[in-house]
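[1] Build me a model:
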Amino acid sequence: MKSPAVLAACALLAFASASRAATHRLDDSASQVFPPSAAWDWVPGSLRTGINTVHLNVRVVVRIDTRAWAGRQGQIYMVLPVDSDGRVTAEWRSQGRLLDGRLVSGERALVFSGTVRGPVIEDTLHVRLTADARTLVGDSQRLNFHFELDTP
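    Modelled structure (predicted):
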């Protein structure tokens, strides 16, 4: 039987390990979207069929400030918060530094896992957004993607 001191030490060690794991929002304010203002396009034949799906294609030059995490292990996630405009699906292809992926508003998707190698992670994403036109409010929507880093 283990002594209470050993059990307490194990519990403290487990708590300390768990408390170090954290999620940090990363600064991606240097990222750029091209075109900066884009219009939703109806899916071909949608008016005839009654399908209300619209698409938007943009290119995003992603620049994530990682200088505080250089040399450390972590996972970076792209996050699309829930918006009052309804469900939006994002699918993207990268140039290779970040992972390709897909997410729906309210979710986050893994885009990087491993050792952060430098002060900035940069990649170009070709993003296709899909939404139900009935849920879009007004002519202009701002999608507030951001990136989070989980550290072990």
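[2] From now on I want contacts and neighbour counts done on CA atoms only, so please keep to that.
    Noted.
[3] Contacts for stretch 42-61 next, please.
    31-35, 38-41, 122-134 (Cα atoms under 8 Å, 6 or more residues apart in numbering).
[4] run this one through as well so I can compare:
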Amino acid sequence: MKKVCSFILLWSAAAGFCPLAAAQDQPTASARVLKVDDSGTVVLDPVLEMQWQPPGRSGSTSLVSASTRVSVQLNLAAWVGRSGRIYMTLPRAPGPTVRATWKTGGTLLPGTLLSGDRTLVYAGPVTGPVIRDLIEIALEADGARLTQPEALAFGFEIELDQ
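    So this is what the prediction gives:
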């Protein structure tokens, strides 16, 4: 019988975490990167019990996955009238690499993110003080490396145009 694996989903404002940009997505010399207040973001099922995936062609697998919905609310009031790019971040944790893939309600861009990286979710002018979207997010990881419940501290940052 395989062990039970789980993730606890947090967002940076709730976790008090300040994410750093991944090396391949460093800001350009003419841009400023700032943390976005996502304290209004709510994970509908914050504790996810991961499910073991069926064996592949090799006859074995250690891949686990789960999904949930997240009501994203980004406070952009400080940047109304400015233009830039918003990224979702997921800092690298000591456990296995996590792949997050999501679909959106249309306000933010759908995408995929590996722990330790960041991915573009919005580009253009900031026309209002708040961006809201409902995303369906799926997580995958190597279950063999999950020895205890792990907390994932997602966050957002904005890279402003000058």
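[5] Filter the contacts of stretch 42-61 of structure 1 down to just the buried residues.
    Buried residues within the contacts of stretch 42-61 of structure 1, counting neighbours by 16 or more other Cα atoms under 10 Å: 33, 40, 122-133.
[6] Please enumerate the helices of structure 1.
    For structure 1, applying DSSP state H gives helices covering 4-20, 46-49.
[7] CSV for those, including mean neighbour count and distance to S105 of structure 1?
    Below are the helices of structure 1 laid out as CSV (neighbours: other Cα atoms under 10 Å; distance: least, Cα to Cα, whole Å):
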stretch, mean neighbour count, distance to S105 of structure 1
helix 4-20, 11, 28
helix 46-49, 10, 23
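[8] Mind putting those helices into a markdown table with distance to L143 of structure 1?
    Putting those into a markdown table (distance: least, Cα to Cα, whole Å) gives the following:
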| stretch | distance to L143 of structure 1 |
| --- | --- |
| helix 4-20 | 31 |
| helix 46-49 | 24 |
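[9] Mind checking which of the contacts of stretch 42-61 of structure 1 land in strands?
    Counted as lying in strands by DSSP state E, out of the contacts of stretch 42-61 of structure 1, are 32-34, 41, 122-132.
[10] In the residues you listed, find the pair that's most separated.
    The distance between the two most remote of those (Cα to Cα) is 31.0 Å, for E122 and D132.
[11] How much space separates W102 of structure 2 from P55 of structure 2?
    23 Å (Cα to Cα, to the nearest Å).
[12] Could you check which of these two has the larger neighbour count?
    Ranked by neighbour count (other Cα atoms under 10 Å), W102 of structure 2 and P55 place W102 first, with 18 against 11.
[13] Leaving aside the residues adjacent along the chain, what's closest to whichever residue in structure 1 pairs up with the more buried one?
    Aligning on TM-score structural alignment places W102 of structure 2 opposite W92 in structure 1. Ranked by Cα to Cα, 6 or more residues apart in numbering and with sequence neighbours excluded, the top spatial neighbour of W92 of structure 1 is V127, at 4.3 Å.
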